[in-house]
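K.L.:
Provide a 3D model corresponding to the input given below.
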Amino acid sequence: MFRFAVAGGRATRDPSQDLRGALRTAGPQKHRAAVKAPELGKLLRAIESYQGERSTLLALKLVAHTFLRTSEIRFGQWSELEQLDGPVPQWRIPAERMKSRIEHLVPLTSQAIAILKELKVQAANSRFMFPAPTKEGVISQNTLIYALYRMGYHSRATVHGFRSTASTILNEQGFNRDWIERQLAHVERNDVRAAYNTAEWLSDRRIMLCWWSDYLDAATGESATVG
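P.N.:
Predicted coordinates for the structure are as follows:
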């Protein structure tokens, strides 16, 4: 812009040249570590064998089955669950707790419901799914990642990495990209597409998540089989 101004006689010099070498360029984007499909079963079995707090184990399993972010799991409240024993159980996460600031609906599989019901017993009368004696009243933001570290997955896996693993496998299996991206609560970057593409694809995502939960069971070595 300054060079254009100089060429047009609107400025006498380009002051941006004084900053050359003074500002560092952004380094390459760092991707959170995520396990590949062949390694997923070993990680899931490590989680099942975790000797720490039971609620931490259940939180990691819930992340795996729902693709939710750590903060969305940590601050989960029982009032957000709908029709847990009905035909279309789901988790309605309010906009203020989402990174995108858009309400997120999460279809719940039978496996996710079993996890939540066990958590309900542990949480007793707390309004939170993961109550803890912290300033925020819930487990800390490092609880889950430190648990993975104790399992031997430092620099090999992250909580956020479950989302990447799920996305990769589901895309490879041919599931609709829109379903996957909506489940990940990714915001559509194309403004025109976003304006017209408001569907939740709830029934489709429910089918996809049921397949995914069965896939996780099979990878863990449990009785369910992948369809």
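
K.L.:
going forward, measure contacts between C-alpha atoms and count neighbours the same way
P.N.:
Noted.

K.L.:
where do the helices sit along this protein?
P.N.:
Here the chain has its helices, by DSSP state H, at 2-7, 37-48, 54-66, 70-74, 110-123, 143-150, 161-172, 177-183, 191-196, 202-220.

K.L.:
centre of the chain to the second one, how far?
P.N.:
In other words, helix 37-48. Helix 37-48 sits 17 Å away from the centroid of its parent chain (C-alpha atoms, centre = their mean, to the nearest Å).

K.L.:
which helices and strands does that helix pack with?
P.N.:
helix 54-66, helix 202-220 (3 or more C-alpha pairs under 8 Å, 6 or more residues apart in numbering; DSSP states H and E).

K.L.:
ok, which of the helices of the chain comes nearest residue 95?
P.N.:
Comparing these against residue 95 with C-alpha to C-alpha, the closest turns out to be helix 70-74 (10.6 Å).

K.L.:
ok so, going back, nearest to residue 20, of the helices of the chain?
P.N.:
helix 2-7 (13.9 Å).

K.L.:
reformat the helices of the chain as CSV; add distance to residue 102 and mean neighbour count.
P.N.:
Listed next are the helices of the chain as CSV, based on distance: least, C-alpha to C-alpha, whole Å; neighbours: other C-alpha atoms under 10 Å:
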stretch, distance to residue 102, mean neighbour count
helix 2-7, 40, 13
helix 37-48, 30, 16
helix 54-66, 17, 20
helix 70-74, 12, 18
helix 110-123, 22, 16
helix 143-150, 25, 18
helix 161-172, 18, 18
helix 177-183, 11, 19
helix 191-196, 13, 10
helix 202-220, 16, 19
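
K.L.:
could you also give me the structure for this second sequence? I'd like to compare it with the first:
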Amino acid sequence: MALSDSSIRTAKPKAKLYRLADANGLCLEITPSGSKLWRYRYRFNGKAKMLALGAYPAVTLQRARQLRDAVRQTLAEGKDPSLERQAEKEAQQLDGLTFKELALEWHSYRAPRWAQSTADKTAAYIASDLLPVLGHRPVKTITRPELASLVRGIEDRGAYNVAKKTRQWLNQIFRFGLAKGSVESNPATDLDVVAAHAPPTRHHPSIPFTELPELLKQIDQANIHVMTRYAIRLLMLTGVRPGELRAAPWCEFDLDDAVWTIPKERMKARRPHTVPLSHQALAILGLLREITGGYKLVFAGRNNANRPMSENTVNKVLAELGYKGRQTGHGFRHLLSTELNSRGYNRDWIERQLAHGDQDEIRDTYNHAAYLEQRRQMMQEWADSIDALCAGGNIVSIRRA
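P.N.:
Alright, predicted model coming up:
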């Protein structure tokens, strides 16, 4: 017999769950707690299934029958009502997916493939430049013109490199969304077509080799922290990136074998890098050992020893000494490359010293082992040539096959 409002209202709970049938698969499930739940029982591809249609009295008998009839129509079309409902829920979730959620998911996916410094900088720029404008927006509603406007605003403040990175990140975020099915198109394509023409800049300026004595003299005489002085010297003597130096822990250094091994997690190219240490570099590390040897980091922060020296410290000091636009911490890599190439050293040795590795991982590993001793001699001669220059000695071009 079909159910009635009266029979539903008077139905009492029992010790065990039981059901009252209506018609065409509709039934009312009554739980021991007294809840009355609408269920639709059906078969699909030979399997018995059940679909929830809501709770009584919020869903009345008349409404429950309407929902049942709609589900039966879905069945008549050869579709599984349960799968259709799940698809609808997922579509609703995607419609409400915000740019912030997609961007953070993309960053979490990409971060393990980057050096930690790259991951941190990317997250910082997303938080400061993208999320305030787009974070709350459903990704499906974002258009190309507004992305172009956002990037133009970054260019207007003169941050052309940040704008370039932003265009790349936006494109990757929406491509990630396309692959996941979160968006149906990528509004971040072709943003470079309307990019502003950035003025020519020297990203990592460096002084000529012959001006090193004057720079080192000013650094030694300036009223700066001794660790900053040592950091500048080590950048000059090793050719590593400033971020690799300032975040270096003592455990990476083997002072007995005169090598510094940086794990791939801290490298830009995600490859481990072995740095031979000259006698001069070892002497500086020995002095640093007396200052920060009890801490984890070689360049432990003055206010918090668990955090490294600020990334702006070296460049700020160089600027205050009158070298703004002429020399940066990263610029010592350019100076090293220019000078060693001009002296005729093997280009592969120089590229390996700068951690510009080969894309072929097998050859990359081989070269890493084969060039260490050659680089050790090259970097010792480099350090000696700086000492000789500062002492007024003659610098000769050292040719190597």
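
K.L.:
reformat the helices of structure 1 as TSV; add distance to residue 104 of structure 1.
P.N.:
Shown next, in TSV, are the helices of structure 1 (distance: least, C-alpha to C-alpha, whole Å):
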stretch	distance to residue 104 of structure 1
helix 2-7	45
helix 37-48	26
helix 54-66	12
helix 70-74	10
helix 110-123	16
helix 143-150	22
helix 161-172	15
helix 177-183	8
helix 191-196	15
helix 202-220	11
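
K.L.:
between the ones you listed, which one is nearest to residue 25 of structure 1?
P.N.:
Nearest to residue 25 of structure 1 among those is helix 2-7; the distance by C-alpha to C-alpha comes to 20.0 Å.

K.L.:
what about the helices of structure 1, which gets the closest to residue 85 of structure 1?
P.N.:
Smallest distance to residue 85 of structure 1 across these (C-alpha to C-alpha): 8.7 Å, for helix 110-123.

K.L.:
which residues sit against that closest one?
P.N.:
Helix 110-123 of structure 1 is contacted from outside by 55, 58, 61, 62, 65, 66, 84, 129, 130, 131, 210, 213, using C-alpha atoms under 8 Å, 6 or more residues apart in numbering.

K.L.:
need the counterpart of the fourth one in structure 2.
P.N.:
Under the alignment by TM-score structural alignment, residue 62 of structure 1 pairs with residue 234 in structure 2.

K.L.:
now do the contacts for that match.
P.N.:
Residues in contact with residue 234 of structure 2, defined by C-alpha under 8 Å, 6+ apart, are 281, 284.

K.L.:
so which residue is dead centre in structure 2?
P.N.:
Note on structure 2: the residue nearest the mean C-alpha position is residue 119, at 2.7 Å, using C-alpha atoms, centre = their mean.

K.L.:
any idea what residue 123 of structure 1 aligns with in structure 2?
P.N.:
Under TM-score structural alignment, residue 123 of structure 1 pairs with residue 292 in structure 2.

K.L.:
scratch that, residue 212 of structure 1 is what I was asking about
P.N.:
Correspondence of residue 212 of structure 1 to structure 2, assessed by TM-score structural alignment: residue 382.

K.L.:
who are the contact partners of its match?
P.N.:
Residue 382 of structure 2 neighbours (C-alpha under 8 Å, 6+ apart): 237, 340.

K.L.:
how near is it to residue 253 of structure 2?
P.N.:
Noted for residue 382 of structure 2: a distance of 20 Å to residue 253 of structure 2, by C-alpha to C-alpha, to the nearest Å.

K.L.:
which residues does residue 160 of structure 2 contact?
P.N.:
By C-alpha under 8 Å, 6+ apart, the contact list for residue 160 of structure 2 reads 154, 198.

K.L.:
quick one on the thing from earlier: the residue nearest to the centre of structure 2 and residue 108 of structure 2: what is the separation?
P.N.:
Shown here: residue 119 of structure 2 relative to residue 108 of structure 2, a distance of 9 Å by C-alpha to C-alpha.

K.L.:
how about residue 71 of structure 2?
P.N.:
From residue 71 of structure 2 over to residue 108 of structure 2 the distance is 40 Å, taken as C-alpha to C-alpha.

K.L.:
show me what residue 6 of structure 1 lines up with in structure 2.
P.N.:
Aligned partner of residue 6 of structure 1 by TM-score structural alignment: none.

K.L.:
and for residue 106 of structure 1?
P.N.:
By TM-score structural alignment, residue 106 of structure 1 lines up with residue 275.

K.L.:
the closest residue to that match other than its chain neighbours: neighbour count?
P.N.:
Spatial nearest neighbour of residue 275 of structure 2, chain neighbours left out: residue 260 (5.0 Å); criterion: C-alpha to C-alpha, 6 or more residues apart in numbering. By other C-alpha atoms under 10 Å, the residues close to residue 260 of structure 2 number 19.

K.L.:
the helix or strand harbouring the residue nearest to the centre of structure 2 packs against which elements?
P.N.:
Using DSSP states H and E, residue 119 of structure 2 sits within helix 116-125. Helices and strands touching helix 116-125 of structure 2, as assessed by 3+ C-alpha pairs under 8 Å, 6+ apart, are absent.

K.L.:
can you list the buried residues in the helix or strand following that helix?
P.N.:
Next along the chain after helix 116-125 of structure 2, taking DSSP H and E as the criterion, comes helix 131-134. The neighbour-count criterion (16 or more other C-alpha atoms under 10 Å) identifies 131, 134 as the buried residues of helix 131-134 of structure 2.
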